[in-house]
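structure, please.
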Amino acid sequence: MSVDDAKPVEHEDEEHITEEEREEAATLTRLKSRIVYEIIRQEGRAELSRPQSSIWWSGIAAGLAISMSLVMEAYLRKSLPDTDWRPLVENFGYAAGFLLVMLSRLQLFTENTVTAVLPTLADPCRRTILGTTRLWGTVFLANMAGTLIAAIFWTYSGAMSQDVSAIALELSLHVAHWGPGETFVRALPAGFLIAALVWMMPSSEGSEFWVILFFTYLIALGEFAHVVVGSAELFMVALAGEQGIFKLIGVNLLPALFGNIIGGAGLFAILAWGQVHEEMEEQD
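Model (predicted):
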């Protein structure tokens, strides 16, 4: 082999790129996390300034829509044979409610744990803390009202056949049998995954359906606890007279709530903020 043959090959494309353009490309690459952070922070600021009534009605609609996760799972289980692979298919039904809620831009509590907390982390003052608390409280109560209405409808309306209704109750009882510690631990990854989903949405334009489907399928497959979907299941258990509502709230609902908050706001939001806040300060 000659000396000339051993020379490294220069890519022709690189000859047409100036040093300034290379620096600009590197800057844009570094900005990606900051841009996503800023998009979500601006969304959070917009949510904090929305009228209370708008947030309330959107939250109720989200509670109604999210019940479709349980309903779709029940219909899929009814249609599938009792085999080892059945959960791999029926758990896709869990995504139905999330697709309805997130693509319709309705107010879901676990989304707000991320979008609302980023402005608070950026500017931790009395105004932002009170605003975040107000938003969380309004959305959570509205979601609970929506899932309660949905549970009453699916239990008493006859819209579901008796066999599908029995399957929905069977799915709900599985969640109700978890203890408080188990529910809390199962709620941590659910909160984290929903927060990761929110973080990915700005860079997933055109692929939102598949991103939502994938992450919510993971929640269902892992049997993680989501407080809003879980509330629809727990209300159905209470309406069926299987367990008392106050016991379900204390043993299942509140541990799921705290687990989702810590997993979403406490873990993911702080990690997301931590990776960009110094860069944001340098930029300012």
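
for the rest of this, base every contact and every neighbour count on C-alpha atoms.
Fine.

nearest residue to Phe92 in space, ignoring adjacent ones along the chain?
Tyr217 (5.7 Å; C-alpha to C-alpha, 6 or more residues apart in numbering).

now do the strands in this structure.
Counting by DSSP state E, the chain forms no strands at all.

excluding chain neighbours, what is closest to Ala151?
Nearest to Ala151 is Met236, by C-alpha to C-alpha, 6+ apart, at 5.4 Å.

ok, the residue nearest to the spatial centre of the chain to Ile212 distance?
Centroid check for the chain by C-alpha atoms, centre = their mean gives Ile194 as the closest residue, at 2.7 Å. Going from Ile194 to Ile212 by C-alpha to C-alpha, to the nearest Å gives 9 Å.

before we compare anything, build this one as well:
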Amino acid sequence: MTPQDDSQTLGQDAKRVKESPAEAAGVHKAIREGGEKELSRTASALFWSAVAAGLSISFSMVTMGLLRAHLPDTEVAFLVECFGYTVGFLVIGLAKQQLFTENTLTAVLPIMTSPNFTNLAKMLRLWVVVLIGNLVGVAVFAYAIQALPILDPKTHEAFVSLGEDVLINTKGEMFAKGIVAGWIIATMVWLMPAADQAKIWVIIIMTYLVALGEFTHIIVGSTEILFLVFDGQASWSEYLFHFMFPVLAGNVIGGTFIFALISHAQIRSDKPPR
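The predicted structure follows:
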């Protein structure tokens, strides 16, 4: 997608919002229509877009690790380091790649509007394909960055510490923090149609908040933990049962069963968004 196409899409989203009888209904309609388009895409197109997103989101870990390696160990350094978290999301957002936690909102609104088995099957297909593609992308990136002679010892240590900071959470903390992260990312997606030229700032602000609160994100966190796995400092069992499953459940609940349900409920009794 070219910058001109992206600008045109943003303008169309903003136009739909302005033309809607109620602003919330306009946002709902814009996101729902985008979700319907995603649900109609082929599995192959979704998968490769998701793999690209997995590779792209890994730049969040890389940027944070590089900043951590070169900044002094202070509270201010942590505040600066958190900006590195936004880089991967910026790449994905501007490149229009498929990220699982964004689909927990966009793919859900169509089924909430028209609940039927066909829409449910399409949503589950999209979720599975995108999640697998994202995880393949981050796994490839994490293995490459660990195996290739790229990192100096200080940077390597910084990357290890990123994963260790995530693993110190209990399973309950992984789950609870995942709910908040899912909510924040869903909020970011909800703001996009009306953001217009401020889209970049919406991405930066919302994802910076995720990093600042050290909330758990299934895809970004997978890059950090899989780096530890490939480095021999964490096991696959720790990745799957201590991190992946609790965080995945939290992200889905936060983005789908809380934010999407509430967002849909607020316009349900108004004029239908169609």
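
map the residue nearest to Phe92 of structure 1 across to structure 2 for me.
In structure 2, the residue matched to Tyr217 of structure 1 (TM-score structural alignment) is Tyr208.

aligned to the residue nearest to Ala151 of structure 1, what sits in structure 2?
Counting by TM-score structural alignment, the partner of Met236 of structure 1 is Phe227.

and that match, how many neighbours?
29 (other C-alpha atoms under 10 Å).

show me what contacts it?
142-143, 145-146, 159-160, 163 (C-alpha atoms under 8 Å, 6 or more residues apart in numbering).

so which of those residues persist in structure 1?
Among the contacts of Phe227 of structure 2, the contacts conserved in structure 1 (both residues aligned by TM-score structural alignment, their matches' C-alpha atoms under 8 Å) are 142-143, 146, 160, 163.

mind putting the residues you listed into a markdown table with distance to His264 of structure 2 and neighbour count?
Listed next are these as a markdown table, based on distance: C-alpha to C-alpha, whole Å; neighbours: other C-alpha atoms under 10 Å:
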| residue | distance to His264 of structure 2 | neighbour count |
| --- | --- | --- |
| Ala142 | 37 | 25 |
| Tyr143 | 40 | 17 |
| Gln146 | 43 | 18 |
| Val160 | 41 | 18 |
| Gly163 | 36 | 22 |
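
report the two of the residues you listed separated the most.
By the measure C-alpha to C-alpha, Tyr143 and Gly163 form the most distant pair in the kept ones among the contacts of Phe227 of structure 2, at 13.9 Å.

still on that earlier bit, and the residue nearest to Ala151 of structure 1, how far is that from Ile194 of structure 1?
Distance, Met236 of structure 1 to Ile194 of structure 1, by C-alpha to C-alpha: 24 Å.

distance check, whichever residue in structure 2 pairs up with Thr133 of structure 1 against Pro153 of structure 2.
Aligning on TM-score structural alignment places Thr133 of structure 1 opposite Leu124 in structure 2. Computed as C-alpha to C-alpha, the Leu124 of structure 2 to Pro153 of structure 2 distance reads 42 Å.

equivalent analysis for Leu67 of structure 2, please.
14 Å.

neighbour-wise, which of these two wins?
A direct count of neighbours by other C-alpha under 10 Å for Leu67 of structure 2 and Pro153 places Leu67 higher, at 20 against 10.

I'd say that one and Phe78 touch.
No: counting by C-alpha atoms under 8 Å, Leu67 of structure 2 stays clear of Phe78, with 9.0 Å between them.

in the stretch 151-274 of structure 2, which spans are helices?
Ranges of helices in the stretch 151-274 of structure 2, per DSSP state H, counting those that start in this stretch, are 153-167, 171-195, 199-212, 218-230, 236-237, 245-252, 261-268.

Provide the aligned range in structure 1 for the last one.
Under the alignment (TM-score structural alignment), helix 261-268 of structure 2 falls on residues 270-277 in structure 1.

what's the answer for the shortest one, then?
Taken onto structure 1 by TM-score structural alignment, helix 236-237 of structure 2 occupies residues 245-246 there.

compared with structure 2, how much does the matching stretch deviate?
In the superposition with structure 2, the average deviation recorded for stretch 245-246 of structure 1 is 1.4 Å (mean C-alpha distance after the TM-score superposition for structure 1).
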